[in-house]
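Peer 1: no FASTA, just this:
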């Protein structure tokens, strides 16, 4: 649990404190500046992570699951109006897009900051930092297809050692300079802000680096549970982080020249090279956690209809959540390598880091306001008293990072904006597509009622028609009748319904109704954290007294060919983008795990 949940925030001492102090290093660092930055970091950890996420946000779980999309679905349930629900969806999509932007930067800055410790060990290693970092990152992404079982076995022990070591190093230094404990008073943070005004505001853009990864506490709640995450944070992770930051501050009070790298200089010389290896292992774990999180969010986006079908490979026979998504993995790898080669050091990357994280903070707070007010019944004054200060803190972090856009903050914004356009285009395109299907198709009840009077020839076998509109005749069936003039003796109309909950109980998974002799409608429900398997579900229909012989079944799928309508309802560039995404989507046979040798595809022209 420690590595998955706290890998990102646990490696922030490598760069957060130093990056914040660099803003004030031109004319030397004074003691009150060190104490002010330390106070800002520690109170940010307390307010953002402990109060906001651990105490408050983690109360809002979607049947045990957390994360921005789970919170979005909770908020949508409390809203009736179509426009309001769409606005909530936009907030959730924005948060998910920013999460992906964060997912590209986290591995880059974490691994780079760890390997830069080699320069502290010996200046001769300076030119080796970049190639070693790139090699580690490439290796990490290349082995993803094998799953996280092997590297996961290292997560717990390595992170226990990591937090123990960094806490102990900080404690040793803090004992030598106990005056640093004054930073625990918020007075120094307030005094720092008053004396520096705008400069203090700019520093907040680096202070937020200490709380990156806070969203992981909430996102991973479904895997580990609320209580273990809270216990680990309050009694192990937070004390270790606070001790290390205080130790770095104590070192700066004693020796301002330690600004070169206060984290590694905390360690005695003989321990620095082993500490580099330990830090590298910890940052690999932090990167792995973010990569796994990107897979999870990616699958949720597909299931919720925000992205086209993507390939999902299960890397464990026993754990449903252990998945590998090759398209997302490839994009992350390319993005991470480009970032490392472009920015070349962690100080430069720190300018790009933060805006995605703080944007997600804001999205989470807005959605939480809706959930706590409407679902939990909190009064308006209570909601305002709790969330207004937290929102002001989030906005302070966000605006402070906006100032870093010219220095590199544009990277996650470009990535997030591109993904936002893709997701909203796909969602809009699917809405128009289904509306066109309903307009051009026949109501299923009317067709079934007229079937006995028709002269349709019934032939032996089983036909399975996949349709997204359960109440309308699938276009594939109409085309099959038009060209082949036959209907199978047994017909299944199968509709997959994606629910706004993580997991659907088995007793609610399937719903079967007989529309006519030999003709059944099957509704199969999946949560946004599940992967569909249609043949397996159809074989399970024996529980309802409906026999299904897999070797006699043929699956009929419609392949849509999109054309522009006389009066297009999407702009031309969005039509092109939607068409490109549709053409590159994973085939339905692979996504639904349908045997490819039993599939019949019929082309359908659709004007939108």
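Peer 2: Thanks, I have the structure now. This one's a predicted model, so the numbers in the text were calculated from it and none came from an experiment.
Peer 1: from here on, contacts and neighbour counts on C-alpha atoms
Peer 2: Noted.
Peer 1: Could I get the contacting residues of residue 202?
Peer 2: 400-401, 403 (CA atoms under 8 Å, 6 or more residues apart in numbering).
Peer 1: second one coming, line it up with the first:
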């Protein structure tokens, strides 16, 4: 019943961004660039920013059988450096972030842009939709692991300081995570202002520790030479590719950076990454490598053992705060992807709270928040350590990165005429790099990698079922649909009894007779004195300047469109009351009755989807948030007329 309406002026300005990435940009009202950079540091880079806690340690875990000698350490560091440069810096931050959909990023936005470049209803557009939804599902599958592994790895520093505190690690991690998810209702803007300075201190500390350790073994700086990465594969043969299953831990968060673009905009994120986050990360990785070159035994926990003994307890506190922020990056990314999935019709309507007057992307979705919290805490309790979780981490995010590359190639070819000559050739090495990461992580499926895959497949099934079910439901309703003009002409030939008052019929299709009206005539055999066909449009601007559009279509029938900005509370009765002030028709709230149709889904065999999917869709449809409650229609003025629909 609520459609997303894009004003022509806003759409025209934003369409330029889609057609040519040279025209990037994102509106953020009066928030200064520096404030957005600080906020981005506090929210966007938490995931990738806490990877130094465990990446180097996991690369030398017994799972990979590597020995911490000079050549191997430099080879692994070189792989980490060039993965950050090619995958995160070049692919995501420099190129893919130019593919924004009305300021929003993430795989759903990229999918929408790719589909826009293909013939509507074509097999290619269908396959792009499948890829995008599958990638989004995998993003959630790996995303729920990030908070668990990040917080656990930070709290595990207690074992370095006092091994007897081992049994406190899991309970403390659960408490920290529960507090983080409970704070989401305050919004990413407020969270970013709090977390920004903390994360800034975190990255500065990473850099300082890295410099101190590098001074002991400056030889480690040679790792920036890509020949050390090539030599690593030469020394370890074809099976050396499996080390990418650990190297990928350094780049997890690249997709989250793109997904969180709608929260702060591309420019603040780029500035923060190029000039602050990336240098701090690489200096710390090189510092850990220098420590291991000096003392190979430090590989058991090179991050915390690289901290002076007097500073380890404060470092545990700071690392825990930083990993809370790492979780924040994934949570806000989850909100962004879920909102886009709702707009594209892949998941049922959920309650969305906008937490900023300046930026449409800063939102809070309670249902997503609490679902992620339950899964994350279950992971902490189930796996029990960051090392165990590392075996489950990476495969889904690798698949998502590969899908991003394929979608990027489609978008660049169709929508970027001035940039595709150099973007398309780069997609070839991106593809093989992502494929190598996916292959390496595939070896971890039996060791725990099955979890994000199962979660991703489950979500993919639910999303595709909702999308297909909505299409089947719409087709069934349209079979009985009547064109409004034809219906009204025929109705007036033999008019039914009129009763006092105004009837408002909610409808998403302005040209078709609402089912609620048909059922009202069928069962009550009366019409009200005035009948209004109401459609609600949600704009992509904070506030609607022109609220109502009222069109008389004859014999006291009216077609009304109400527009709300994304920051406004969609109060339909209040908007109708104010129509008289704007020169429209007066609606007496005590004399107005709202009619809405609510379908009950009946699963049947040999029609549409398999019966088990029909039943899942029926369950999702039954529990979707009703539009009437969303639009603040009072229950004592509402009549819902339902009907069974077989699919």
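Peer 2: Perfect, I can see it now. In this text, all values refer to a predicted model and were calculated from it rather than measured experimentally.
Peer 1: quick one on the thing from earlier: what about the contacts of residue 202 of structure 1, which are in helices?
Peer 2: Secondary structure from DSSP state H places 400-401 of these in helices.
Peer 1: Let me know the closest of the contacts of residue 202 of structure 1 to residue 38 of structure 1.
Peer 2: For residue 38 of structure 1, the nearest member of the contacts of residue 202 of structure 1 is residue 400. The distance, counting by CA to CA, is 17.5 Å.
Peer 1: The closest one contacts residue 201, doesn't it?
Peer 2: Yes - at 5.9 Å, residue 400 of structure 1 counts as touching residue 201 under the criterion of CA atoms under 8 Å.
Peer 1: For residue 225 of structure 1, see how far away residue 436 of structure 1 is.
Peer 2: Between residue 436 of structure 1 and residue 225 of structure 1 the distance, using CA to CA, to the nearest Å, works out to 43 Å.
Peer 1: I meant residue 108 of structure 1, not that one.
Peer 2: In this structure, residue 108 of structure 1 lies at 29 Å from residue 225 of structure 1, with CA to CA as the measure.
Peer 1: Those two: which has the busier surroundings?
Peer 2: Legend: neighbour count by other CA atoms under 10 Å for residue 108 of structure 1 and residue 225, higher for residue 108 (28 against 16).
Peer 1: pretty sure the more buried one contacts residue 338?
Peer 2: No - the pair residue 108 of structure 1 / residue 338 is not scored as a contact, 9.3 Å apart, by CA under 8 Å.
Peer 1: ok, back up a step: residue 400 and residue 201 of structure 1 - which one has more neighbours?
Peer 2: Comparing residue 400 of structure 1 with residue 201 by neighbour count (other CA under 10 Å), the higher total belongs to residue 400, at 25 against 19.
Peer 1: What lines up with that one in structure 2?
Peer 2: Using TM-score structural alignment as the criterion, residue 400 of structure 1 maps onto residue 440 of structure 2.
Peer 1: what separates its match from residue 249 of structure 2, distance-wise?
Peer 2: Looking at residue 440 of structure 2 against residue 249 of structure 2, where the rule is CA to CA, the gap reads 12 Å.
Peer 1: elements contacting the longest strand anywhere in structure 2?
Peer 2: Taking DSSP state E as the assignment, the strand of structure 2 that covers the most residues is strand 526-538. Packed against strand 526-538 of structure 2, as judged by 3 or more CA pairs under 8 Å, 6 or more residues apart in numbering; DSSP states H and E, are the following elements: strand 2-4, strand 497-506, strand 557-564.
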